[in-house]
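1. Next one to model:
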Amino acid sequence: MSARKRILVVDDERHIVEFLVMNLRQNQYESLTAGDGYEALDIARRENPDLILLDSMLPGMSGIETCRSLKQDDRTSRIPIIFLTAKSEESDKVIGLGLGADDYITKPFGLRELFARIEAVLRRSARERTAPPEGALRIQDLAIDLERFFVEKEDLKIPLSPTEFSLLAALARGGGKVVSRKDLAESLALGTDPAGGRSLDVHLRNLRKKLGDSPRAEGYIDTVRGFGLKANP
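-> Below is the predicted model of the structure:
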C-alpha cells in the first residue's frame, strides 16, 4: 500500500474503538476516532478520510442521522461508509444503505470479514475516483455522466450513493442485455454469498426508488427472473 488509507472510526464504546484502531494499525491503515456523530462530522469535514466505520447506535446524534448529514454535505458526500450494527438492528441496515452507506457489518464480527469489506469498499471507491473519462451513458431520459459521477433526469441531478451509481452504470453499459446477479455482485464487490445478494437487493430497491422506478412495471430497470437484471434503453 503506497500511501496509507485513513479510516475514521465512530463508536461511543471505547474498548471497541481501541480494538479497531489497534487492528487497523496492524493492517497498515491510519485511523481517526470520534465518540459521537457531531465529532464525526467535524473530523470528516476537516480530515476527509478514505472511509468511515460508523456505529449505528450513537448517543445524541444517531448513526443514521450522522450518515444522512455526511451524505447531504458536498464536502463529505463521497466518503464511503460501512455501518457497524447489531443483529437486532435490521431496519438500521436498510435505512443506512438507503441513505448512501456502502456496506454494513454485524456485531460481533470477525476481523477477516471486517477487512475484506473494508478492502472491497476502498477498491470500489478508488475505481470510481480514478476511472478514465468515458463520456455519458443513457437509459431513456436518464443521463449518466461517467466523468463527474452524477445522474440527471430532465436536467435535475439525482443523488445516488457510489454503489447505486456503479450499479446503474453497469446495467447501462449492458445496452439492454441481461446482466447476471452474480456478475453484478462481483463487479460491485458485494460478494457472491447470500449476504452479498441481500445487499444487492437493498441497493437495487433504493436505486429504483430514487429513479421513480417500479419493479412491477416496465421502467428503467427490469428483473428477468432466474437470469438477472437489464436496463431498458
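
2. For the rest of this, base every contact and every neighbour count on C-alpha atoms.
-> Noted.

3. Tell me where the protein has strands.
-> Along the chain, counting by DSSP state E, strands occupy 6-10, 30-34, 51-55, 81-86, 103-107, 136-139, 142-145, 150-153, 156-158, 179-180, 221-224, 228-231.

4. Using a markdown table, lay out those strands together with mean neighbour count and distance to residue 71.
-> What follows is the strands of the chain, written out as a markdown table (neighbours: other Cα atoms under 10 Å; distance: least, Cα to Cα, whole Å):
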| stretch | mean neighbour count | distance to residue 71 |
| --- | --- | --- |
| strand 6-10 | 23 | 15 |
| strand 30-34 | 20 | 18 |
| strand 51-55 | 25 | 12 |
| strand 81-86 | 24 | 10 |
| strand 103-107 | 19 | 14 |
| strand 136-139 | 18 | 24 |
| strand 142-145 | 20 | 19 |
| strand 150-153 | 18 | 14 |
| strand 156-158 | 13 | 13 |
| strand 179-180 | 18 | 29 |
| strand 221-224 | 18 | 25 |
| strand 228-231 | 21 | 26 |
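
5. structure for this one too, so we can compare:
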Amino acid sequence: MKTGATIVIADDEIDLLGALKQSLVDEGYRVLAAANGSEALNLVYKHNPQLLILDIHMPGLTGHEVCRRLRREPRFAPIPIIFLTVDSRIEERVTGLDGGGDDYVVKPFDLREFKARVRALLRRSGAESPVREETDLKVGALELDAKRRTVHHDGRAIKLTPIEYSLLRHMMARAGEVVSVEQLIEAGWGHDRSAGSANLIRWHISNLRRKLELDPLHPRILCTQSHFGYVLCSESHATTP
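-> The predicted structure is shown next:
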C-alpha cells in the first residue's frame, strides 16, 4: 500500500537500521533513520511523523527517554510508538508500555510481523485509513469526540495513545456488554491480529485504568469479567450527545 506515511526509526545497530528502513521504504513509506535518541527527537520535531520506532537501549537518550519527552508535548504526544528491544523480560515490556509506548517487538523478529505491527498502528492512528464519519459517544462521565479524537472524563482531558483510544471507543460503543479479548485485539489491530495479544490488551487496559479510575486496583469503570473479557461499567449506556 503506497500511503506515503512518514516514519522515524531509531536504532544504534546500523545494519539492522538499514534493513528495517529498506523494508519499510519497499512498502511505500517515507522513512527517516536515526542512529541515536537525540537524532530521533530532532527528526520528530522537524517532520512530525505518523509513527516512531525506537530501540530502547541506545547510547545517550534511550528509547524510553525519547518517548517520555514526546508524551509531555501536546503536539507530538499522539504519535504512536513501537519499541524494539532484545530484552524479552515482562518487566521491560511493562516499562515501555507504562512510559507511553503503544507496542513492542522483541529482537530478533520476523520482518512480516514487524511490518504487520507498523500497518496496525498506522491504521489505528488514521494514517492508513480513509476518512470516515464516526459518532461522538457519551457514557456516564466519559465523553468521546470522534472528530477531534479526544476523550474527557468529568470534564478533564485524558491523553490517550492511538491504541488506547481505539480500545476505549470500542468499549464505550458497547457499554454494559462483555467485550472479549479477541474483540479488543480486532478493535486495536484490525485484520493484523498477529500484531496484538492478550498480554498487550492487559497492559493497555491497565494503562487506561490508571488514567480513568480513582483507584486503578479496584476499577469501577473498566471492569474485568473473569474468563470472558472486560466491561465498561456505567449507570447509562452509550449515547450520542
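
6. sorry, back to before: dump the strands of structure 1 to CSV, plus distance to residue 202 of structure 1.
-> Formatted as CSV, the strands of structure 1 follow (distance: least, Cα to Cα, whole Å):
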stretch, distance to residue 202 of structure 1
strand 6-10, 23
strand 30-34, 28
strand 51-55, 19
strand 81-86, 14
strand 103-107, 10
strand 136-139, 21
strand 142-145, 21
strand 150-153, 19
strand 156-158, 18
strand 179-180, 16
strand 221-224, 14
strand 228-231, 14
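
7. so which of those gets nearest residue 119 of structure 1?
-> Set against residue 119 of structure 1 and scored by Cα to Cα, the strands of structure 1 come closest in strand 51-55, at 10.1 Å.

8. residues in structure 2 matched by that closest one, start to end?
-> Aligned by TM-score structural alignment, strand 51-55 of structure 1 falls on residues 51-55 of structure 2.

9. The matching stretch against structure 1, how far on average?
-> Here the mean offset of stretch 51-55 of structure 2 against structure 1 after fitting is 0.9 Å, by mean Cα distance after the TM-score superposition for structure 1.

10. neighbours of residue 148 of structure 1, just the number please.
-> Using other Cα atoms under 10 Å, residue 148 of structure 1 has 12 other residues around it.

11. ignore the last one, residue 69 of structure 2
-> Count around residue 69 of structure 2 with other Cα under 10 Å applied: 12.

12. quick one: terminal-to-terminal distance for stretch 94-114 of structure 1?
-> Stretch 94-114 of structure 1 has its terminal residues 19 Å apart, counting by Cα to Cα, to the nearest Å.

13. what residue is smack in the middle of structure 2?
-> residue 102 (3.1 Å; Cα atoms, centre = their mean).

14. which ones are touching that one?
-> The contact partners of residue 102 of structure 2, by Cα atoms under 8 Å, 6 or more residues apart in numbering, come to 80-82, 161-163.

15. Tell me which of these persist in structure 1.
-> Mapping those onto structure 1 (both residues aligned by TM-score structural alignment, their matches' Cα atoms under 8 Å) leaves 80-82, 161-163 still in contact.

16. Kindly present these as a markdown table, with separate columns for distance to residue 117 of structure 2.
-> Putting those into a markdown table (distance: Cα to Cα, whole Å) gives the following:
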| residue | distance to residue 117 of structure 2 |
| --- | --- |
| 80 | 11 |
| 81 | 11 |
| 82 | 8 |
| 161 | 15 |
| 162 | 13 |
| 163 | 12 |
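
17. just these now: which is nearest residue 25 of structure 2?
-> residue 82 (17.1 Å).

18. Pull the contacting residues for that closest one.
-> For residue 82 of structure 2, the contacting residues are 51-54, 101-105, by Cα under 8 Å, 6+ apart.
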